[in-house]
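S.K.: only the shape, not the letters, is given here:
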């Protein structure tokens, strides 16, 4: 198969012929049709996070099942599926208490091949790293069955793939992690793909005021289409003061979708008493967030994280597909460009440069 291979940080990805193995007992081979280019891929491409090299990046994908292993029961050949980077085992404490999104962080070895087995991906005798157990910048993926969800075949693949990361991360954080209440106020810091999804989710949840915060006026205007009621550009005003003035004291919920110390702390300071700040962005390792300890006691404000929108993806994905069909989840507006595999390097550079017109760039395959 053809795949975009990363051999060094910040270097252009090379389109190479990669050998993909046959499915093991609980593995599924998927022919990909669409792949979203996510800012999380950029963090590994530019060296901010470590990656096993050579590696195939990519993790936001949708396609058609081609082959299944002997013990697979969740999918069958011909099914249309969306992948996710947070598979679940179904038997651990986290799965059994309804927190499936955390399972992969403590049981990650369950979803990989043993070191004594042949690798899933290789070029000649060289093993190729499988990024987040997916490696979606390729024509095919070979994954554990619990990393896939079957969806309706009439769902367009270029929209379906977005659900697998950016959309479930943003919308799921609103629905599950923070549990936004109807009539409440919300601030979303960062209007990239995840932030726009969080804004959309807050609107669907019935928030009375959804404040979009971003340095790009272009992205702020785009946020209106997803349900933002107010726009704040921190480059022109003090964002914390502006949000507090708009809400007469602060928001009930804030969502940090950038991945910076500064914006994480701003998200906390935008809260009213008993407000909840949810950190969604990938803050680099070694970076600490500082907040006044006494406020936690006196105001009962809360600061929390959310991984992949605290999802239950086999329940959530079909529901999100239905919301899209109803015209309430604005996936069409998320797509800023459609490209081929050879356009991925430029797409990641666009995200790194923070181009205001870029929400989600999607690789479309035949």
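M.R.: Structure's in. What do you need? This is a predicted model, so every value here is computed, not measured. Residues are numbered from 1 along each chain as shown.

S.K.: okay, CA-based contacts and neighbour counts for the rest of this
M.R.: Noted.

S.K.: centroid-wise, who is the farthest residue in the chain?
M.R.: Relative to the centre of the chain, the most outlying C-alpha is that of residue 298, 33.8 Å out, by C-alpha atoms, centre = their mean.

S.K.: second structure follows, compare the two:
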């Protein structure tokens, strides 16, 4: 079938809304009419080939929509269901079988390799095969996705809102709730108040952290962090962040979440911990220089890397929706809607910090 998709043809090129052909879903796949898709930093780094994805490609990996058709072996959803599309995993490796699909041994291949799990393409343009992203490519009017990507969601909630739960918001909230699991009354610092960081702030409030410290350089984001549950905010461009955190917490936080990927900020997140503290690094980060003896060993500190909030999407995304319905997780305050044709504006606004979480509507 012919659909509209946002195609990237060359490194760093703007998205172009073009006609592409979408093949029928295979036995274990689902055809989804896309209603909306979140804009995520991961799409930008794929567009710019910081993470290499074979071009041309239709990106997008935070889709939400309505099931239109299912393959013969699909059992978890049916036509008419409202769904969120999340990351792709195999379901049979050791990590998937022990409840850690975000650490699937095929994660890179299935999400960044440009092909579906059987090694073939579903999108084409004339004689040219077009890469799929995260096994879904939701920057289009329709998407074919493996059943394992698909999460059935509550029809009572505005479907346009829900796509970002598939990646960015799941990452921030899941890092706190699933991985760090801070104890009631413990302290946590969140570095970076974008969608991932603010989701971590809301999750820390749900977990009952007594001190939730949000760090950013944009005052408007820090104000929103306070509204969402931060007990303290720090503008890292104006003060010594590590010193301020140690004052607030009488020696350092029990936990931290680092979302920026900026190497000096990663070091700050480590140095802001108290003895035996743990920082979860979730932002795409390059080389970082640490003094292992002083920054880690002397204090018994830990650094953990977390992908997709260590979540099982089929369990965690409905849980987040329940928190939202109960007023505990107001992630709608992060969102601004754009038409698909405004995709380049949405990415520009996100990059400038004007919009925290753009969502494209189809």
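M.R.: Yes, it's here. What you see is a predicted model; the values in this text were computed from it and never measured.

S.K.: quick TM-score on the pair, please.
M.R.: TM-score of the superposed chains, computed with TM-score structural alignment, normalised by the length of structure 2, equals 0.94; 356 aligned residues with a C-alpha RMSD of 1.6 Å.

S.K.: show me where the stretch 201-350 of structure 2 has its helices.
M.R.: Assigned by DSSP state H, counting those that start in this stretch, the helices in the stretch 201-350 of structure 2 fall at 219-228, 241-249, 263-271, 313-325, 343-352.

S.K.: one more: the stretch 1-150 of structure 2?
M.R.: Chain-ordered helices for the stretch 1-150 of structure 2, with DSSP H, counting those that start in this stretch as the definition, fall at 41-47, 94-97, 107-112.

S.K.: mind putting these into JSON lines with mean neighbour count?
M.R.: Formatted as JSON lines, the helices of the stretch 1-150 of structure 2 follow (neighbours: other C-alpha atoms under 10 Å):
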{"stretch": "helix 41-47", "mean neighbour count": "20"}
{"stretch": "helix 94-97", "mean neighbour count": "14"}
{"stretch": "helix 107-112", "mean neighbour count": "19"}
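
S.K.: adding distance to residue 184 of structure 2, write those out as CSV.
M.R.: As requested, the helices of the stretch 1-150 of structure 2 are exported to CSV (distance: least, C-alpha to C-alpha, whole Å):
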stretch, distance to residue 184 of structure 2
helix 41-47, 31
helix 94-97, 29
helix 107-112, 33
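
S.K.: I'd like to know which of these is closest to residue 209 of structure 2.
M.R.: Comparing the helices of the stretch 1-150 of structure 2 by their distance to residue 209 of structure 2 (C-alpha to C-alpha), the top pick is helix 41-47, with 27.7 Å.

S.K.: can you put the helices of the stretch 201-350 of structure 2 in CSV and add mean neighbour count and distance to residue 178 of structure 2?
M.R.: Formatted as CSV, the helices of the stretch 201-350 of structure 2 follow (neighbours: other C-alpha atoms under 10 Å; distance: least, C-alpha to C-alpha, whole Å):
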stretch, mean neighbour count, distance to residue 178 of structure 2
helix 219-228, 18, 20
helix 241-249, 18, 23
helix 263-271, 21, 20
helix 313-325, 18, 9
helix 343-352, 17, 27
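
S.K.: including distance to residue 25 of structure 2, could the ones you listed go into TSV?
M.R.: As requested, the helices of the stretch 201-350 of structure 2 are exported to TSV (distance: least, C-alpha to C-alpha, whole Å):
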stretch	distance to residue 25 of structure 2
helix 219-228	40
helix 241-249	51
helix 263-271	42
helix 313-325	20
helix 343-352	26
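
S.K.: so which of those is nearest residue 257 of structure 2?
M.R.: Relative to residue 257 of structure 2, the nearest member of the helices of the stretch 201-350 of structure 2 by C-alpha to C-alpha is helix 263-271, separated by 7.6 Å.

S.K.: what sits against residue 258 of structure 1?
M.R.: 189, 190, 280, 281, 282 (C-alpha atoms under 8 Å, 6 or more residues apart in numbering).

S.K.: ok, those vs residue 250 of structure 1, which is closest?
M.R.: Closest approach to residue 250 of structure 1 among the contacts of residue 258 of structure 1 (C-alpha to C-alpha): residue 189, at 13.9 Å.

S.K.: structure 2: which residue goes with that closest one?
M.R.: Matched across to structure 2, residue 189 of structure 1 falls on residue 191, judged by TM-score structural alignment.

S.K.: same question for residue 270 of structure 1.
M.R.: Taking TM-score structural alignment for the superposition, residue 270 of structure 1 sits opposite residue 272 in structure 2.

S.K.: same question, residue 227 of structure 1
M.R.: Alignment note (TM-score structural alignment): residue 227 of structure 1 maps to residue 229 of structure 2.

S.K.: what's the local residue count around the nearest residue to residue 139 of structure 1 once chain neighbours are set aside?
M.R.: Spatially, and ignoring its direct neighbours in sequence, residue 139 of structure 1 is nearest to residue 32 (5.4 Å; C-alpha to C-alpha, 6 or more residues apart in numbering). Using other C-alpha atoms under 10 Å, the number of residues around residue 32 of structure 1 comes to 28.

S.K.: OK, contacts around the match of residue 227 of structure 1?
M.R.: The neighbours of residue 229 of structure 2, taking C-alpha under 8 Å, 6+ apart as the test, are 201, 202, 204, 205, 212.

S.K.: just give me the residue right at the centre of structure 2.
M.R.: Nearest to the centroid of the C-alpha atoms of structure 2, with distances taken as C-alpha atoms, centre = their mean, sits residue 168, at 1.9 Å.

S.K.: report the contact partners of that one.
M.R.: With C-alpha under 8 Å, 6+ apart as the criterion, the residues that contact residue 168 of structure 2 are 40, 195, 196, 308.

S.K.: spit out the contact partners of the first one.
M.R.: This means residue 40 of structure 2. With contacts taken as C-alpha under 8 Å, 6+ apart, residue 40 of structure 2 has the following neighbours: 60, 62, 168, 357.

S.K.: between those residues, which has the most around it?
M.R.: residue 62 (30 neighbours).

S.K.: so what does that residue match up with in structure 1?
M.R.: Using TM-score structural alignment, residue 62 of structure 2 lines up with residue 60 in structure 1.

S.K.: distance of that match relative to residue 108 of structure 1?
M.R.: Look at residue 60 of structure 1 and residue 108 of structure 1: by C-alpha to C-alpha, to the nearest Å, they are 18 Å apart.
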